[in-house]
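A.B. asks: Got a predicted structure plus its sequence, pasted below:
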Amino acid sequence: MQQSTIQIGISACLAGEKVRFDSGHKKSNFCMDELAKHVEYKRFCPEVAVGLPIPRPTIRQVKVGAIIKVCRPDGSGDVGPQLTEYGKKVATEQAVQLSGFVFCAKSPSCGMERIKIYNEAGTGNTSEGVGLFAAQIMAHNPLLPCEENGRLNDMHLRENFVMRVFTYKNWQLLRQQTVTLHRLTQFHAQYKYLLMAHNYQAYKDLGNLLGTYVGDDFELLADDYIAGLMAALKGPASRKNNSNTLMHLQGYFKKHLSKIEKQELRDAIDEYRDGLVPLYVPLTLLKHHLKVHPNEYLAKQVYFNPYPNELKLRYGI
C-alpha cells in the first residue's frame, strides 16, 4: 500500500533535546539515526510544557490517599493535574494524527509502565505506575502503537513496534477513503500472511468477520476489524508461527521450483525454525522465487515488506 509521511510522537529528550531535569537528554540512536530516515517526529516534553524549568528539581509519583501526585521528593510542587490536562489536550488534538509514539521509560510523566509510586512518607515504593502524560495518550488512542526507548533495544520488540506503526499508517490512509466492504476485504487480503504469522486464530476470525458480514454499517465494521488486527499484531511473531507461514508461502511455488530449489527453500525454513538463521534468510529466498515466478496475489502481501528493508529489522529475529 502506498505510504505517505508517517508521523510519530516522541518524548523530546529521546530526540536529543536537552529538556531533562539535569539539562541533559536521552537520545535514542535507533529513533533518531535510523527510523528518522523514514518518519517524521512530533516532540513533546510534558514537564516543560506545564511550566517546569530546565534544570529543575527531580519529581516523582507519590500516593497520597487515593491521589497520585507528581511532585518533588519533599511533597511540594505537585504538577499532576497539569500533566494530566496537557496529556488530554495532546491526546485529543494531536495524537489522533500520529501513527505511533515512543515514550521515555521510568519517567513519572512519560513512562508507559512500571513507574515507581512512593508512599507519602517516602519510605517505600511500588513499580505499578504509568506516566500521567503517557496514560492520557494511550487511553484516548488505544490502537496507537506505543513503545518505550529501553524496550526498543530488544530486536523483537523493535521490529514489532515498527511493523505496527507502518500497519497503522496504512489503516489511516484507508480510512481517508469512503469505507466499503470491498476496501476492507482488500486491505485484509494484503495482511493475510502477516496476520497468520502473529495470530492464526485472529486471522481466521477477522476473515470470518468480513466474509459473513450482513449490513451496511461499515464504519462499525471497520472499527471492529482494526481493533482485532492491532490486538493480534501486538506481540512479536514466534519462530513456530513464522515457520508455518513460510511453509504456506512455499506452497505457491511447488509447481515452479526444481527439486533442488524446493529442498534449498525447505532447508532455509527449517534452519530458521531451529534458530540457526534469521527470518531474513528464508524470506530472501521466497522473494527471489517471487521475482522469477510472479504471483499478483503474493506480490501484494505486506508480510514480505512490512516496512523499509533499509531498517534491517529482520536481520536479528
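C.D. replies: That came through, no problem. These numbers come from a predicted model, not from an experiment.

A.B. asks: use CA for all of it now, contacts and neighbours both
C.D. replies: OK.

A.B. asks: Tell me how far the helix or strand containing Leu173 lies from the chain's centre.
C.D. replies: Using DSSP states H and E, Leu173 maps to helix 155-174. Relative to its chain's centre, helix 155-174 lies at 5 Å (CA atoms, centre = their mean, to the nearest Å).

A.B. asks: Now that helix: buried residues?
C.D. replies: For helix 155-174, the neighbour count (16 or more other CA atoms under 10 Å) marks 155-171 as buried.

A.B. asks: who touches the helix or strand that it is followed by?
C.D. replies: Moving toward the C-terminus from helix 155-174, the next helix or strand (DSSP H and E) is helix 181-190. Residues from elsewhere that reach helix 181-190 (CA atoms under 8 Å, 6 or more residues apart in numbering): Leu174, Gly207, Leu210, Phe218, Ala222, Lys300, Gln301, Val302.

A.B. asks: what about versus this one:
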Amino acid sequence: MSEQPKVGIAECLLGKNVRFDGGHKLDRYLRDVLGRHVTYVPVCPEMECGMSIPREAVRLVGDPESPRLVTSRSGVDWTSQMQDWAKQRLDALAGEELCGYIFKYGSPSSGMSRVKVYPEKGGPPSMKGRGMFAGMFMDRFPLLPVEDDGRLNDPGLRENFIQRIFTTHRWQAVLKSGLTPGRLVDFHSRHKLLVMAHNVQAYRDLGKLVAQAGTMDLAVLSDRYFERLLHGMRRPATLKGHRNALDHCQGYFKKQLEPFEKQELREVIAQYAEGLIPRIVPITLLNHYVRKYGQEYLAAQVYLNPPPSELKLLNHV
C-alpha cells in the first residue's frame, strides 16, 4: 500500500510540455503544495494515444452524448484511436490503486464537464460535453473522487476533494490489511463526525449498514458501505453541517469543562457558524480539550485530525 494517496492527473498541470502548442498549464498549488502529500500518476491522453507535439488542436464534434474527436482545421478523426488507447490505459490504471483524479478544465480529451461540443454543420457549441478520456475514466471508476483544475480554485471544493482522496486511501488501507467486522466498525467510528458534517442522512444510513456487520456477507457490505460513504461525501459540507458536527463534539465535554470554558467554546463555534472565523479555530480549541481531558473517542476522529495541516484546508472562512 502506498504511504501517500495515488492521484491521476492531467500531465500538463505538472508543467510538462505536452499540450498541442508544445506548452503546459502548470498549476503550482497542485505540483508544489498538494504534490508533496500525494503521489501523482500523470496522463496525457492526446500524446499517449499517438498525437505529436506540437500538433493541430482537436475538438469534440457531434452529439454531446457521443461526440467524435477531430482536428479543428483538417477534420482528421481521432475517435477510434483515442478510445482504443483509453481502454488499455484504463486497464493499467485499475492496478494503480488510485484515490482520485484531477482533470484539465475544458480539454476535449481530459475535461471533466462543460467541455465544448461543436455541431456537425457549424453553429455555436454546446457546453454539455465531457473529454473523451475523462468520460471513459468516470464511467469505468464511478466512485473515485474526480475534479478539474478550475473547480479546485474554490476552497470549499478543494477541501471536499482532498478529504475524499484521503478517505479513499484510508479505506484502501483497511481492505489491504484484510477487512473484518471489527475493522469496519473501527473505520466507521473514526469517520462518523466527518460524514455527519457532509450528509446527516448518509451518516444514518452508514450506521445501519455497519449494524449488519455480523449478519450480512462482508464483501457485499463492504461495497455498499464504500459506495454510500463516497456518495454522501460528494456534497461539500456546509456551515450548518459543520456547526452540527462541532456542537456534537462540544457535547462530549459537558461534565469536564468549567463554565467559562463552555462559554468560550460556544462563542467560538457560533463565530465560525456566522462566517467570522475559519474552522481551524474551533477545531484547535476542541483538540486542546481532547488532550486535556483524555477524550479518546474524539481523539480518533478524522474530523478533528484532517489531512496534512500544510494544505491549510481549515483556514478559509
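C.D. replies: Received it, and whenever you're ready, just let me know what you need. In this text, all values refer to a predicted model and were calculated from it rather than measured experimentally.

A.B. asks: What TM-score do the two superposed chains give?
C.D. replies: Scored by TM-score structural alignment, normalised by the length of the first structure, the superposition of the two chains gives a TM-score of 0.95; 316 aligned residues with a CA RMSD of 1.7 Å.

A.B. asks: Sort out which one of the contacts of helix 181-190 of the first structure lies nearest Lys116 of the first structure for me.
C.D. replies: For the contacts of helix 181-190 of the first structure, the minimum distance to Lys116 of the first structure (CA to CA) is 37.9 Å, reached by Ala222.

A.B. asks: and that closest one, what does it touch?
C.D. replies: Here Ala222 of the first structure is in contact with Val179, Leu184 (CA under 8 Å, 6+ apart).

A.B. asks: any idea how far it is from His25 of the first structure?
C.D. replies: 40 Å (CA to CA, to the nearest Å).

A.B. asks: now do Ala95 of the first structure
C.D. replies: When Ala95 of the first structure is compared with His25 of the first structure (using CA to CA), they lie 23 Å apart.

A.B. asks: who's more crowded, those two?
C.D. replies: A direct count of neighbours by other CA atoms under 10 Å for Ala95 of the first structure and His25 places Ala95 higher, at 23 against 16.

A.B. asks: which ones are touching the closest residue to that one other than its chain neighbours?
C.D. replies: In this structure, Ala95 of the first structure finds its nearest non-sequential neighbour in Ile137, 6.9 Å apart by CA to CA, 6 or more residues apart in numbering. Taking CA under 8 Å, 6+ apart, we find Ile137 of the first structure in contact with Gly87, Lys88, Val90, Ala91, Ala95.

A.B. asks: now the second structure: which of these match?
C.D. replies: Counting by both residues aligned by TM-score structural alignment, their matches' CA atoms under 8 Å, the contacts of Ile137 of the first structure that remain in contact in the second structure are Ala91.

A.B. asks: so where do the strands sit in the second structure?
C.D. replies: Taking DSSP state E as the test, the strands found in the second structure are 6-10, 39-43, 58-61, 68-71, 98-103, 115-118, 126-129, 146-148.

A.B. asks: Include distance to Val268 of the second structure and mean neighbour count when you put the ones you listed into JSON lines, please.
C.D. replies: Listed next are the strands of the second structure as JSON lines, based on distance: least, CA to CA, whole Å; neighbours: other CA atoms under 10 Å:
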{"stretch": "strand 6-10", "distance to Val268 of the second structure": "35", "mean neighbour count": "24"}
{"stretch": "strand 39-43", "distance to Val268 of the second structure": "36", "mean neighbour count": "18"}
{"stretch": "strand 58-61", "distance to Val268 of the second structure": "51", "mean neighbour count": "26"}
{"stretch": "strand 68-71", "distance to Val268 of the second structure": "53", "mean neighbour count": "21"}
{"stretch": "strand 98-103", "distance to Val268 of the second structure": "34", "mean neighbour count": "25"}
{"stretch": "strand 115-118", "distance to Val268 of the second structure": "43", "mean neighbour count": "23"}
{"stretch": "strand 126-129", "distance to Val268 of the second structure": "43", "mean neighbour count": "18"}
{"stretch": "strand 146-148", "distance to Val268 of the second structure": "32", "mean neighbour count": "22"}
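
A.B. asks: Which of those sits closest to Glu227 of the second structure?
C.D. replies: Closest to Glu227 of the second structure of the strands of the second structure, according to CA to CA: strand 98-103, at 13.7 Å.
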